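Visitor: Compute the structure for the input listed below.
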Amino acid sequence: MVQDLVAQETLDEYAELSSAIISDALDLAGIHGTLEGMSTQVPGTRMCGPAFTARYTLAPAALGRFADFMDDIPQGAVVAIDNDGRTDVSVWGDTLSLFGSVQRFAGTVIDGVCRDIDGTRALNYPMFSRGTYMRTGKGRVGVESTQAPISISGVIIRPGDLIFGDDTGVVAVPRERVDEVLALARKISARDDAYETAIRAGLQMKDVWLAPRED
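Guide: Below is the predicted model:
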């Protein structure tokens, strides 16, 4: 199961961070993991979990039906869908959001668009995509593969890679480097806390930058 690829305590710690802090940690680690163009469609929601990947292709080349793979997705996974950035057909609507909510998925990110967004917002289901569009993908695109490497915004995502999303954006962390990135994120978070303390103490901005100290 994909959850087993990232320890639960690690997921819990990541869940307390932000996409901005994780992005900074990815920069320090030399990893390109920021998913450009992915934004929340349900403001105020967050997602954090290992990726369950799916790739769509234009019908009739599709090798699978539209959403049969949903029954294979485990609790706690982020559904990561590569629809090749298409914005003219949707591959997710409120029926799938309801299923994801009941099955306790961590959320969904689509290199493409979703629809029925009012229903998804009513469920408070974490949904990240390039936007919304009403036209169905049924009969137009279909599943080419699942649990294989995909590309979202030019970032390769493999099953089990950690995906995090919030109101600022979406980031992906390679599963074999989650501990390294988390260690860097802890330091960045401590630095930001020191900045906040210094600002609230009334320091001038030129002195705020000097506030953090390495142990």
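Visitor: going forward, measure contacts and count neighbours with C-alpha atoms only.
Guide: Fine.
Visitor: now the helices for this structure?
Guide: For the chain, helices defined by DSSP state H occupy the ranges 8-15, 19-29, 94-102, 117-123, 178-200, 205-208.
Visitor: I'd like the ones you listed laid out as a markdown table, including distance to residue 68 and mean neighbour count.
Guide: What follows is the helices of the chain, written out as a markdown table (distance: least, C-alpha to C-alpha, whole Å; neighbours: other C-alpha atoms under 10 Å):
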| stretch | distance to residue 68 | mean neighbour count |
| --- | --- | --- |
| helix 8-15 | 27 | 15 |
| helix 19-29 | 31 | 19 |
| helix 94-102 | 11 | 17 |
| helix 117-123 | 20 | 17 |
| helix 178-200 | 30 | 17 |
| helix 205-208 | 53 | 12 |
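Visitor: another one to check against the first:
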Amino acid sequence: MGNDDIVERLRDIGTSTLSDALDRIGLPGAVPGIVPFDARLRLCGRAFTGQYEPVDDTGGTVGDYIDDVAPGEIVVLNNQGRLDCTVWGDILTYVSSSRGVGGTVIDGVCRDVRPSLQLDYPVFARGRSMQTGKDRVRLADTGRPVLLGEVTVAPGDIVVGDADGVVVLAAAEAERVLAVAAEIDEAEDRIRQSVAAGSRLDAARAATGYHRLQTPGSRP
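Guide: Down below sits the predicted model:
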């Protein structure tokens, strides 16, 4: 997708800080329960969305959409949190890794976990299972808003994932969230520096307004 300044500036901001920033602004975006298979790996990029639904007697497939995903984009799949069938496996991991896709986030489960670990390809999901989604679910649509838990993800929204989980930043709000997150990071850095210089933790926290950093309407 070329140079994407806001995505680049978000790469080094942790999901914990972004979640606190979302709380202070009063926006949704933190997604409980979706975690990485490899906690060393991060993802940050614009969302490419896919919606799954149960298959019926008219048939349908799990989809051949991966060729439409641009390098750097994050594949976001809503399989309605199902734990009994997967919508991602080793072939998709291999193709995505080889083409520079930024990672995959699934409201559901993934199989063939080992290749994602071997290729350092970030996959975030609610768990893992060997059971295929073929003949159980089908791809209903791509390129429309989907849900991760209770958080809506529209195409082009920014998805950030790290060892603590996943947050979603609406494209129109990303700059504002980043600005608040930077303030929070700066305040927490001042706490660490004060403690390193010999200050008591409670005094350092009081000086930076630590307990109100995430409170709606507050400022450090």
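Visitor: now the helices of the first structure as JSON lines including distance to residue 146 of the first structure?
Guide: Compiled in JSON lines, the helices of the first structure are given as follows (distance: least, C-alpha to C-alpha, whole Å):
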{"stretch": "helix 8-15", "distance to residue 146 of the first structure": "23"}
{"stretch": "helix 19-29", "distance to residue 146 of the first structure": "26"}
{"stretch": "helix 94-102", "distance to residue 146 of the first structure": "17"}
{"stretch": "helix 117-123", "distance to residue 146 of the first structure": "23"}
{"stretch": "helix 178-200", "distance to residue 146 of the first structure": "22"}
{"stretch": "helix 205-208", "distance to residue 146 of the first structure": "48"}
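Visitor: Which of the ones you listed sits closest to residue 148 of the first structure?
Guide: helix 178-200 (19.3 Å; C-alpha to C-alpha).
Visitor: now that closest one: which residue numbers in the second structure?
Guide: Aligned by TM-score structural alignment, helix 178-200 of the first structure corresponds to residues 174-196 of the second structure.
Visitor: what's the longest strand in the first structure?
Guide: Among the segments of the first structure that qualify as a strand by DSSP state E, the longest is strand 47-58.
Visitor: Please work out which residues of the second structure line up with it.
Guide: Against the second structure, strand 47-58 of the first structure falls on residues 43-54 (TM-score structural alignment).
Visitor: Quick check: the longest strand of the first structure compared with the second structure, mean distance?
Guide: For strand 47-58 of the first structure, the mean distance to aligned residues of the second structure following superposition is 0.4 Å (mean C-alpha distance after the TM-score superposition for the first structure).
Visitor: what about the helices of the first structure, which gets the closest to residue 59 of the first structure?
Guide: Closest to residue 59 of the first structure of the helices of the first structure, according to C-alpha to C-alpha: helix 94-102, at 20.3 Å.
Visitor: Could you tell me where that closest one falls in the second structure?
Guide: Going by TM-score structural alignment: helix 94-102 of the first structure matches residues 90-98.
Visitor: Identify the residues contacting the residue mapped onto residue 141 of the first structure from the second structure.
Guide: Taking TM-score structural alignment, the alignment pairs residue 141 of the first structure with residue 137 from the second structure. For residue 137 of the second structure, the contact set (C-alpha atoms under 8 Å, 6 or more residues apart in numbering) comprises 52-55, 60-62, 85.
Visitor: Of those, which pair is most distant in space?
Guide: Across the contacts of residue 137 of the second structure, the longest distance by C-alpha to C-alpha is 15.2 Å; it joins 60 and 85.
Visitor: quick one: contacts for residue 182 of the second structure?
Guide: residue 13.
Visitor: nope, residue 63 of the second structure is what I meant
Guide: 138-139.
Visitor: quick one: it from residue 135 of the second structure, how far?
Guide: 12 Å (C-alpha to C-alpha, to the nearest Å).
Visitor: repeat for residue 121 of the second structure
Guide: 27 Å.
Visitor: and the two? which has more neighbours close in?
Guide: Remark: of residue 121 of the second structure and residue 135, residue 121 carries more neighbours, 25 against 15, as counted by other C-alpha atoms under 10 Å.
Visitor: And the more buried one? What does it align with in the first structure?
Guide: Counting by TM-score structural alignment, residue 121 of the second structure corresponds to residue 125 in the first structure.
Visitor: Any figure for the gap between that match and residue 214 of the first structure?
Guide: 39 Å.
Visitor: thinking again about what came up before, give me the mean distance between the match of helix 178-200 of the first structure and the first structure.
Guide: With the first structure overlaid, stretch 174-196 of the second structure shows a mean distance of 0.7 Å (mean C-alpha distance after the TM-score superposition for the first structure).
Visitor: Now do that stretch: distance to the chain's middle.
Guide: 21 Å (C-alpha atoms, centre = their mean, to the nearest Å).
Visitor: one step back: so which of the helices of the first structure gets nearest residue 151 of the first structure?
Guide: Per C-alpha to C-alpha, nearest to residue 151 of the first structure of these: helix 19-29, 17.5 Å.
Visitor: which part of the second structure lines up with that closest one?
Guide: Going by TM-score structural alignment, helix 19-29 of the first structure lines up with residues 15-25 of the second structure.
Visitor: on average, how far is the matching stretch from the matching bit in the first structure?
Guide: With mean C-alpha distance after the TM-score superposition for the first structure, stretch 15-25 of the second structure averages 0.7 Å from its match.
Visitor: and that stretch, how far from the chain's centre?
Guide: On C-alpha atoms, centre = their mean, the centre of stretch 15-25 of the second structure falls 14 Å from that of its chain.
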